[in-house]
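Undergrad: Give me a 3D structure for the following:
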Amino acid sequence: SWPCWARWHEQDTFLAQDWLLTRLPFPSRFNWSELSPLGLWGRTLGLQTENSQFLLEGMPFRIFGGSLHYFRVPREYWEDRMLKMRACGLNTLTTYVPWNLHEKERGKFDFSKNLDLRAFLSLAAKNGLWVILRPGPYICSEWDLGGLPSWLLQDPEMQLRTTYRGFTEAVDAYFDRLMRVVYKKGGPIIAVQVENEYGSYAKDPNYMTYVKMALLNRGIVELLMTSDNKNGLSFGLVEGALATVNFQKLEPGLLKYLDTVQKDQPKMVMEYWTGWFDNWGGPHYVFDADEMVNTVASILKTGASINLYMFHGGTNFGFMNGALEADEYKSDVTSYDYDAVLTEAGDYTSKFFKLRQLFSMVIGQPLPLPPMIESKASYGAILLHQYISLWDVLPALLQPIKSELPVNMENLQLNESLGQPHGYVLYETVIFGGGHLHSRDHVRDRAQVFVNTMYVGELDYNTVELSIPEGQQGFRQLRLLVENRGRVNYGLALNEQRKGLIGDIFLNKTPLRNFKMYSLEMKPAFMKSLQRVSGWSTVPDYFVGPAFFRGRLWIEQQPQDTFLKLQGWEKGVVFVNGQNLGRYWKIGPQETLYLPGPWLRRGGNEIVIFEERTAGRIIQSVDIPYLGRTQYVD
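TA: The predicted model follows:
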């Protein structure tokens, strides 16, 4: 059989016949091979603007960029994704920086392992990629609270993304540490973005100037940029920063509209959306590859620079997905496949080869050969042979927090009084009869309701009342297992993203009191202790949760990427060797969870599932993802 490079060459030859790509009159071809980060390590001028073009060390330069988020991709695959960017014809990598991962607890910073941003930037330079850094502090990105730490919401007066003192003091401390870690003059960073899409928020006219000065005062000398959609463009400007625009459909005159807010400046599309993200209960969105590449070609024809958002989306591992709240609350799925240029697992799509052909024509020289595809494995059926009920876990592992009133997740006295950022909280109180339970819309985001261990129903944004059955005389335990499904990451409601029970719950119009609250953040230490607790039993033929289930995946050879299919399971979270793969939910669209090969090992691999309701007996390891029924982006 032909080697892989020959098949790719055959694909490129076929694409060269595309009518549009062979006939579009592009500006003069552009060869940036001499403008590499390692070759210009001692540069003095950096990226500048001169009338309608960029200059890098005084030489004409165009940004052909792609978004790749280190925190959504296993570290072992960073270089593979970068090499694929180069093979596609890109010269620049853009990445957000998620504050809520780097400072999970106030004053405790983490830039290690998969959060080693300095190593990520060095790897980009090694592979010939310049970097546009997007440090926020707000990043949006379909990420919990837009990347802002949830402990900010402990302050009842907090005003996020403003010059409110409580917010700016936290940002200053974060930027002090972040810039010391990542910034080095002469490194691969050629531009830094000031905040993100502030024109769509715009609550404080002084805020963008504050963020700009916070960067400059910490030694940033690279070109500053802003990023907004068309409607927010004029509201997100700040003097001294180049305005860029975000879109998917190239409306007539859209790029020329940039001239109305800044004259005689190079044009750049900071986010050209190559696909779209998915919400639970909706379709899997896809964006037509031909329409996408034709729009990119039209953008390049104008002489503009471009960044593909996303080049590679990756995964919202753990509990880090964001949410939208327009007409109704919708949380994002675990996969951030985004129908991007590469799949969630880093495989090529037709978009890759079409873009590779296009950029090759514009650059006017051969591109590096695409790296080999990583093989995927189907390990078959995995039996979850043991379980332990949540009710049995409580006395063994969890100490309750007691309070007369229900306390929201962020204000629980945990993590050195910094609250609980993610996961579940079990609220427990005593009742002496049944009746009408009403949440007054104080559940964030979804509560399963139990009397003792008997399931009664659910409360959420749409269901705010339940009937509690009468029982025998005496007290009973009313339990509400509340899930934080992900904080809203875009829009004007960021200050209202406290989770858990955010106010009183009423039984027969009387507010309930005297709560015990159990934190189920499911941190690594908890999951390790869970494995050692006594009380695990053989799974019966039929069982209703909430409960933890465990099994083992045995691998004889070098582990490979795979996908876990949870048919027959209802809703919960999957852990493999202590790694939180993220949420699953039978309402879809996503049907499989991505399991990276580097997180597996030869021999036994421990799988633990927290299932909220109806459990299956097995899960399937398959070699292709199932992201659900598709719908084209309008």
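Undergrad: From now on I want contacts and neighbour counts done on CA atoms only, so please keep to that.
TA: Will do.
Undergrad: can you pull out the helices in this protein?
TA: 4-15, 78-88, 99-102, 117-126, 165-182, 207-216, 254-261, 289-301, 350-363, 390-397, 524-532 (DSSP state H).
Undergrad: Off-centre distance for the second one?
TA: Distance of helix 78-88 from its chain centroid, counting by Cα atoms, centre = their mean, to the nearest Å, is 20 Å.
Undergrad: relative to helix 350-363, how tilted is that helix?
TA: Counting by axes from the mean of the first three to the mean of the last three Cα atoms, to 10 degrees, helix 78-88 lies at 50 degrees to helix 350-363.
Undergrad: circling back to that earlier point, Gly568: which of the helices of the chain is closest?
TA: Distance to Gly568, taken as Cα to Cα, is lowest for helix 390-397 among the helices of the chain, at 19.8 Å.
Undergrad: Correct me if wrong: Ile618 contacts Ala381.
TA: Yes. Under the criterion of Cα atoms under 8 Å, Ile618 makes contact with Ala381 at 6.3 Å.
Undergrad: Comparing the two, which residue is more hemmed in?
TA: Just comparing Ile618 and Ala381: by other Cα atoms under 10 Å the higher neighbour count belongs to Ile618, 18 against 15.
Undergrad: Run a quick neighbour tally on the nearest residue to the more buried one once chain neighbours are set aside.
TA: Spatial nearest neighbour of Ile618, excluding adjacent residues (Cα to Cα, 6 or more residues apart in numbering): Leu383 at 4.5 Å. When neighbours are counted by other Cα under 10 Å, Leu383 registers 17.
Undergrad: I'd like the distance between Leu383 and Glu76.
TA: Counting by Cα to Cα, to the nearest Å, the gap from Leu383 to Glu76 is 28 Å.
Undergrad: do the same with Arg106
TA: Taken as Cα to Cα, the span from Arg106 to Glu76 is 29 Å.
Undergrad: Over to Lys330?
TA: On the measure of Cα to Cα, Lys330 and Glu76 end up 32 Å apart.
Undergrad: try Val296
TA: Using Cα to Cα, we find Val296 at a distance of 30 Å from Glu76.
Undergrad: quick one on the thing from earlier: where's the residue nearest to Ile618 relative to Leu593, distance?
TA: For Leu383 relative to Leu593 (Cα to Cα), the value is 17 Å.
Undergrad: this one next, for a side-by-side:
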Amino acid sequence: MNFSRTLQAGLLALAMTSVPAMAARQLHFAIDGAQFKLDGQPFVIRSGEMHYPRIPRAAWRERLRMARAMGLNTVTTYAFWSQHEPEPGQWNFTGQNDLRAFIKTAAEEGLHVILRPGPYVCAEVDFGGFPAWLLRTPGLRVRSMDARYLAASARYFKRLAQEVGDLQSSRGGPILMLQVENEYGSFGRDHEYMQAVRTQMRKAGLDAPLFTSDGGAARLFEGGTLADVPAVVNFGGGADDAKASVEALAAWRPKGPRMAGEYWAGWFDHWGEQHHVVPPETAARTVDWMLSQNVSFNLYMFHGGTSFGWLAGANYSGAEPYQPDTTSYDYDAALDEAGRPTAKYHAMREVIAKHVKEALPPVPAAPRPEAVPAFELAPAGSLLAVLDKLSKPRESRWVGAMEEFGQNYGYINYRKRLDAPAKGKLVLDELHDQATVLADGKVIGRLDRRRSENSLAVDLPAGTQLDLLVEAMGRIGFGGKLVDDRKGITRAVKLDKEELEGWTVYPLPMDVAALKRLPAGGTADPQAPGFWRGTLTLDKPVDTFLDTRGWGKGQVWVNGHHLGRFWHIGPQQTLYLPASWLKAGANEVLVFTTEPPTAKTMQGVSEPVFDTPR
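TA: As a prediction, the model looks like this:
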């Protein structure tokens, strides 16, 4: 009897261990010259981009199901180093950051996966997806052969492979292929660095087929590709742009696959600029052309979602020194921010349906965001009155970047008691990004990096308490300036040409643990930075958009979930609030403002609001 049970157990164990090998034979993906092949047959990738941290976990499956119903056979996502290693050696692959669960859910819904692990991802996220703590090391340069950076990225790849390595197509899993770095040709031409990234990936156990992805100019291919790694091309616009970009790729790699690694079917927004849209007809015609030519594609984005919390990054251009990204990453995508199919979704679904043999799954029922009644918000204390509850002060001879104080995101307050009268020009040298200047608790000025503002005239008596509250509005995530975009006052504070010394510094990451230490109520000067608290009472949880019009500028937390930044300058005037973060009954709403609100209530609306920037 015991021998029989032992034999049965051994046979079961043998059967279980053979499953991965069998699956590997059944699901074999390869890049064969100009073709992708699945199980030895030509395979056209019809992919859409979705980012797991930007979608409430409870909605992952329904959004993936929407992708399958539109006719996609693959979903693409970056892996976000910043979310998975928030502090050196501290790993987070749980909850909203459970990449493995996201990939497995995609497979369960009949979708393959393309994984873009970075280490750099862009994606309009803070620091291009790099963890902010890299900036604490003086002189460290990301995306280079800097040994300190490469040691950190090697550790990241090793941990990532432990999480998802067995899900690669090379081992029978749904991850078809992996991208090496991301659009490196738009940053540099260091092929030794690109080789180092590839070596790190392989050494870590990331052994699925590889590819690189760059824009369609020869100089970008020259900088970002590797001779023995297949390349794909990124572009926006219409069918003519697609044709030109694919031809440029074919000219560069005559024997390589034809794929749009990113077809920009929409675009993202900056605060104070216009909301971007791409006509559905343009996107549909472009997809139609690609499928008619057997060109594989990845829609960037299929579903953009929301840059919750501190996730949003920033850009810059020749005319604009600093362009912070909005919280909404709606992207004018096929699925809107709440996961509803748009006219663009239906137009592309119709095009895909005529190019594929199988019948497409029916479109699932769409989410239905609802309006919720207005609720009051009462003062919960001015920021300066509760500083000691939110932060442990640090004495410092000089001001410095928040990274120097071990801080990654949020706000930082620099305080100095003036020991002599201060009359002249107060200069915040290298201000990153927006400052509220207070004298004895009263606002005397606001400075905005977007407008290259860094100084104001002051006439203050001796003994004045000077507070400089600085907001980090997202690190630059694209181009050469991303390498050192530290936050706070990153150089000096001067009165005319004399540098001011002797500061008390309050780091304010405003994490959930710190916010729990806030008092239940309190008085506040509406003109000064402060907190507001209210209760949203619901019969049942519903998706909604919090209407932030009339609330100036600030942040919102609901039941401890950080929805993100709002700002009256637009174009975004609402914050997406998913039902899964709510409950029947009382829901706690906490608002922090740095610019004066004119409203006393907030409500939920059923549609997002994007207005003309002011």
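Undergrad: circling back: who's more crowded, Lys330 and Glu76 of the first structure?
TA: A count of neighbours by other Cα under 10 Å puts Lys330 above the other of Lys330 of the first structure and Glu76, at 20 against 13.
Undergrad: What's the match for that one in the second structure?
TA: In the second structure, the residue equivalent to Lys330 of the first structure is Gln323, according to TM-score structural alignment.
Undergrad: what's the nearest residue to that match if we skip its chain neighbours?
TA: Per Cα to Cα, 6+ apart, closest to Gln323 of the second structure is Asn315, 4.9 Å.
Undergrad: Neighbours of that neighbour, how many?
TA: Neighbour count of Asn315 of the second structure, defined by other Cα under 10 Å: 23.
Undergrad: Tell me which residues touch it, please.
TA: For Asn315 of the second structure, the contact set (Cα atoms under 8 Å, 6 or more residues apart in numbering) comprises Glu124, Tyr322, Gln323, Pro324, Asp325, Ile476, Gly477, Phe478.
Undergrad: The alignment partner in the first structure of Leu311 of the second structure and Ser150 of the first structure, how far apart?
TA: In the first structure, Leu311 of the second structure lines up with Met320, judged by TM-score structural alignment. Going from Met320 of the first structure to Ser150 of the first structure by Cα to Cα gives 11 Å.
Undergrad: more neighbours, the two?
TA: Met320 (28 against 24).
Undergrad: List the contacts of that one.
TA: Applying Cα under 8 Å, 6+ apart, the residues contacting Met320 of the first structure are Trp143, Asp144, His422, Gly486.
Undergrad: Just give me the neighbour total for the counterpart of Pro74 of the first structure in the second structure.
TA: Aligned by TM-score structural alignment, Pro74 of the first structure pairs with Pro56 of the second structure. Close neighbours of Pro56 of the second structure, defined as other Cα under 10 Å, add up to 19.
Undergrad: which residues sit in contact with Pro56 of the second structure?
TA: Counting by Cα under 8 Å, 6+ apart, Pro56 of the second structure has contacts Gln96, Pro578, Ser580.
Undergrad: The most centrally placed residue in the second structure - nearest residue in space that isn't next to it in sequence?
TA: Centroid check for the second structure by Cα atoms, centre = their mean gives Val125 as the closest residue, at 3.6 Å. Nearest non-adjacent residue to Val125 of the second structure, counting by Cα to Cα, 6+ apart: Gly313, 4.1 Å away.
Undergrad: what residues are up against that neighbour?
TA: Residues in contact with Gly313 of the second structure (Cα under 8 Å, 6+ apart) are Glu124, Val125, Asp126, Phe127, Gly128, Pro324, Asp325, Met473, Gly474, Arg475, Ile476, Gly477.
Undergrad: Could I get these in a markdown table, plus columns for distance to Ala584 of the second structure?
TA: Below are those laid out as a markdown table (distance: Cα to Cα, whole Å):
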| residue | distance to Ala584 of the second structure |
| --- | --- |
| Glu124 | 34 |
| Val125 | 33 |
| Asp126 | 34 |
| Phe127 | 37 |
| Gly128 | 37 |
| Pro324 | 35 |
| Asp325 | 33 |
| Met473 | 33 |
| Gly474 | 34 |
| Arg475 | 37 |
| Ile476 | 39 |
| Gly477 | 39 |
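Undergrad: Just the buried ones out of those residues, please.
TA: Glu124, Val125, Asp126, Phe127, Gly128, Pro324, Asp325, Met473, Gly474, Arg475, Ile476, Gly477 (16 or more other Cα atoms under 10 Å).
Undergrad: Just the closest of those to Leu384 of the second structure, please.
TA: Leu384 of the second structure has its nearest neighbour among these in Met473, at 20.2 Å by Cα to Cα.
Undergrad: corresponding residue for the closest one in the first structure?
TA: That one, Met473 of the second structure, aligns with Arg485 by TM-score structural alignment.
Undergrad: Is it correct that its match is in contact with Asp445?
TA: Yes. With contacts counted by Cα under 8 Å, Arg485 of the first structure reaches Asp445, the gap being 6.0 Å.
Undergrad: Return the distance of Trp310 of the second structure relative to Thr436 of the second structure.
TA: 19 Å.
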